[in-house]
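Asks: I would like the atomic coordinates for the input below:
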Amino acid sequence: MNAITLIELGLTGLLVALVPLYFVWRAKGFDNKYRKLVGVTMFFTFDLIMFGAFTRLTDSGLGCPDWPGCYNRSNPLLAHEHINAAQQAMPTGPVTWSKAWIEMTHRYFAMAVGVLIIALMVLAWRRWVRSGKTEPQYRPWFATALLGFVCLQGAFGAWTVTMKLQPVIVTIHLLLGLTLLAMLAWLYARHNPHLAVSPGRGMATPAAIGLALLTLQIALGGWVSTNYAALACTDFPLCDGKLVPDMDFAHGFTLWRHLGMTAAGDFLPFQALTAIHWVHRSFAFVVILYVVWLAHKALRDPGLRKTGRWLLIIVALQLCTGLATIYLNWPLAIAVVHNGGAALLVLLLVMLNYKARYAPAGIAAASPQAAVSPVT
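Replies: So this is what the prediction gives:
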């Protein structure tokens, strides 16, 4: 990868980021600017996760088989000779014009998120230094950690391509993306005093358990998607006409292996895909029941009622889209919405955890500055 291509890629990411940055720049006052920057970065990260799901579900992850460019070029137009040759050799293969553009668009958005996070870090450091380190809500450590985290996410994005969509790498890439979204949601909550409410009695631990269960379920869902096991069971509530179908857990849940292969290099048996699908489906009911119970518990607290209501709505959406992927033979739009619903649940449970644990009682009636929780 030559320096000119890297500069072109960087400028493309900056160009994409200019739209939200202009929206932020128009806001009045530093506090408002910073809060809006956190919000738009969170929004772009959510969109990036949705588009990442679209990239994965359209089998476009290797649309450009190198990284960070496309055949060492900054966009598919400049790599037209290589793409044409690959498409002619394999018209439905991993490299086509549409898949190359989908993959590179995903990378452009990822670069834009990186630019926005750099802007967050620079603003936090600038305010922290200029204030004489007297404004704890602008301690720059969290924003700096975000930059380190997005770099780690970028590394796994590169390994996703260079390791040819190895399932464990792709699944970790998904989980890191959702963790980045969760971190931004936490930062957004800290800089929005109106989110400060009286902590729900006894809600902190149940909310943390709910987030942990959801994380495990998303990991299982990512494992289904990256192993292309979504249609291993095409009936419901049975699977292949059985309550407990024939399954191969050993091969299905061997983490370090190539896509579609066992650790020994043989083709992955269908029973392994069935095991992957069945575990995700079965554990979904555990998570649904727990989150519904958690939402009803939140509804009894005035400060958590709105979050509880949205939890019930999104859980219902997830159940419907999950069933629809089975009955309608995995339509692309519904599969993408299902991924988006998981990201929304992450956002809601992060907000619930913040409100239940760190929003001090009576603080909403105090000054806005005091409403921001201590920054660690």
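Asks: use CA for all of it now, contacts and neighbours both
Replies: OK.
Asks: I figured Met111 was touching Leu6, is that so?
Replies: No. The criterion here is CA atoms under 8 Å, and Met111 misses it with Leu6 at 11.5 Å.
Asks: Now do the same contact list for Arg201.
Replies: Each residue near Arg201 by CA atoms under 8 Å, 6 or more residues apart in numbering is listed here: Ala356.
Asks: quick revisit: have a look at Met111 and Leu6 and say which one is more surrounded.
Replies: Neighbour count, other CA atoms under 10 Å: between Met111 and Leu6, Met111 has more, with 23 against 16.
Asks: now the other sequence, so there's something to compare against:
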Amino acid sequence: MVFRKLGIVTIITVYLLVLAGGIVRSTGSGMGCPDWPKCFGRYIPPTHVSELPANYQEIYGAKLHGEVEFNATKTWIEYVNRLLGAITGILVLATFVVSLFSYFKKDKVIVFLSFLSVVLIGANGVLGKFVVDSFLKPGVVTLHMLLAVLVIFVILYSIARAWSEVINAETIQNKSQLNKVIIITLVLSTLQVLLGTQVREAIDRVIANPVFSYNRNTWIEQMGLPFYIHRTYSLVILGFHIYLIWLIKKNIKPQGLIYKYMIALVAIVVIEIFTGAIMAYFGVPAYIQPIHLTLSIISLGIQFIILLLVNSASVFGKHNHLFELK
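Replies: Below is the predicted model of the structure:
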């Protein structure tokens, strides 16, 4: 019981961390703290430039390619992001410790997954440091996002496996077809998220140009191919979601848990499309970008949960040797 509840708190915190990361990117606060793990050499960053040494630009300028100007708002946005990252790491470690006491004898897979979560979240933390050190290098930022998605999947799997003790498998028709569509939708949606990071990197390049940086209404036309691929590809994603929803509605009873997750997925996909349209036609508002990103990651999580629930009898079954560690 403790592990199941702690797991839910942990995954919520991970999603909040994704949201915080999106806010960091959309506000250009990624270099708000030029050093790591400290921020301007302090564990608690300053709130005013007067709290920094007079030669702070010389001290930190090399890390920012000679361009450093203290901005309290950006510094604290990045600091809160790091603080939330530390809290997430502690919670992930706590779930592993609790899994040792709760499942070491009963289900070692949960223990293994919990340990893997610790390793992955630690690796992503190190990668986050490299993101700072590399001055937000594009490929590194994309890898940082991909690893975050993997962390979410691993944590969700361990939580779902623990909750399978108290959740009955549902009766499902045409399971093979449903599985194929869910997996294809999940893979295509993950690729769309990664394409979204490419769009974000294109925005960064536009912002770097002083001619366009202060005129958001020109950003879309300056982004070029990455944006148009992302926008067109979204129609493919929408089509697969519609087909998936139709299959679930056709083959699963509406009273079940899978059907409820499907309703949540419908709502999130609709809002996600709406936020994407706002960015495309209203000059990429900064406050919409992190919402759009977080919704897309949440939709991936729901798709993964649906996949696990559809296959709960085989994935979590007592006699499933494929998923049992000896």
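Asks: does Ala72 of structure 2 really touch Leu52, like I thought?
Replies: No. Using CA under 8 Å, Ala72 of structure 2 is not in contact with Leu52, being 11.4 Å away.
Asks: Now do the shared contacts for the two.
Replies: Common neighbours of Ala72 of structure 2 and Leu52 (CA under 8 Å, 6+ apart) are Pro46.
Asks: Chain neighbours aside, what residue packs nearest to Leu9 of structure 1?
Replies: With CA to CA, 6 or more residues apart in numbering as the criterion, Leu9 of structure 1 has its nearest non-adjacent residue at 5.5 Å, and that residue is Ser74.
Asks: Please say which position in structure 2 that neighbour maps to.
Replies: Matched to structure 2 by TM-score structural alignment, Ser74 of structure 1 sits across from Tyr43.
Asks: Pull up the gap between its match and Lys74 of structure 2, please.
Replies: 16 Å (CA to CA, to the nearest Å).
Asks: And these two? Which one has more around it.
Replies: Each of Tyr43 of structure 2 and Lys74 has its neighbours counted (other CA under 10 Å); Lys74 has more, 18 against 11.
Asks: residues touching that one, list them.
Replies: So Lys74 of structure 2 contacts 24, 27-32 (CA under 8 Å, 6+ apart).
Asks: Tabulate these in a markdown table, adding columns for secondary structure.
Replies: Formatted as a markdown table, those follow (DSSP: H, G, I helix; E, B strand; the rest coil):
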| residue | secondary structure |
| --- | --- |
| Val24 | helix |
| Thr27 | coil |
| Gly28 | coil |
| Ser29 | coil |
| Gly30 | coil |
| Met31 | coil |
| Gly32 | coil |
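Asks: Ala53 of structure 1 maps to what in structure 2?
Replies: In structure 2, Ala53 of structure 1 lands on Gly22 (TM-score structural alignment).
Asks: what about its match, distance to Cys39 of structure 2?
Replies: 19 Å.
Asks: got the residue ranges for the helices in the stretch 51-200 of structure 1?
Replies: 80-89, 97-130, 141-162, 167-190 (DSSP state H, counting those that start in this stretch).
Asks: Show me the one of the ones you listed that comes nearest Ser282 of structure 1.
Replies: helix 167-190 (19.2 Å; CA to CA).
Asks: mean per-residue distance, stretch 260-268 of structure 2 to structure 1?
Replies: Stretch 260-268 of structure 2 differs from its equivalent in structure 1 by a mean of 1.9 Å after superposition (mean CA distance after the TM-score superposition for structure 1).
Asks: one step back: tell me which residues touch the match of Ala53 of structure 1, please.
Replies: 289-291, 293-294.
Asks: Kindly recompute the last result at 7 Å.
Replies: 289-290, 293 (CA atoms under 7 Å, 6 or more residues apart in numbering).
Asks: If I align to structure 1, which of the residues you listed are still contacts?
Replies: With both residues aligned by TM-score structural alignment, their matches' CA atoms under 7 Å, the contacts of these that structure 1 also has are 290, 293.
Asks: Export the contacts of Gly22 of structure 2 as CSV, with columns for secondary structure and distance to Ile245 of structure 2.
Replies: Below are these laid out as CSV (DSSP: H, G, I helix; E, B strand; the rest coil; distance: CA to CA, whole Å):
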residue, secondary structure, distance to Ile245 of structure 2
Gln289, helix, 26
Pro290, helix, 26
Leu293, helix, 22
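Asks: for the contacts of Gly22 of structure 2, which one is nearest Leu178 of structure 2?
Replies: Leu293 (26.3 Å).
Asks: buried sites along stretch 324-338 of structure 1?
Replies: Residues of stretch 324-338 of structure 1 classed as buried by neighbour count (16 or more other CA atoms under 10 Å): 324-326, 330, 334-338.
Asks: Actually, stretch 23-43 of structure 2.
Replies: 23-36, 39-40.
Asks: In those residues, find the pair that's most separated.
Replies: That would be Ser26 and Phe40, which, of the buried residues of stretch 23-43 of structure 2, are the farthest apart (CA to CA) at 21.5 Å.
Asks: before we move on, back to that, looking at the buried residues of stretch 23-43 of structure 2, which is nearest Val310 of structure 2?
Replies: Nearest to Val310 of structure 2 among these, counting by CA to CA, is Ile23 at 34.1 Å.
Asks: now the nearest residue to that closest one once chain neighbours are set aside: how far from Leu225 of structure 2?
Replies: Using CA to CA, 6+ apart and skipping residues adjacent in sequence, the residue nearest Ile23 of structure 2 is Pro290, 5.3 Å away. Computed as CA to CA, the Pro290 of structure 2 to Leu225 of structure 2 distance reads 22 Å.
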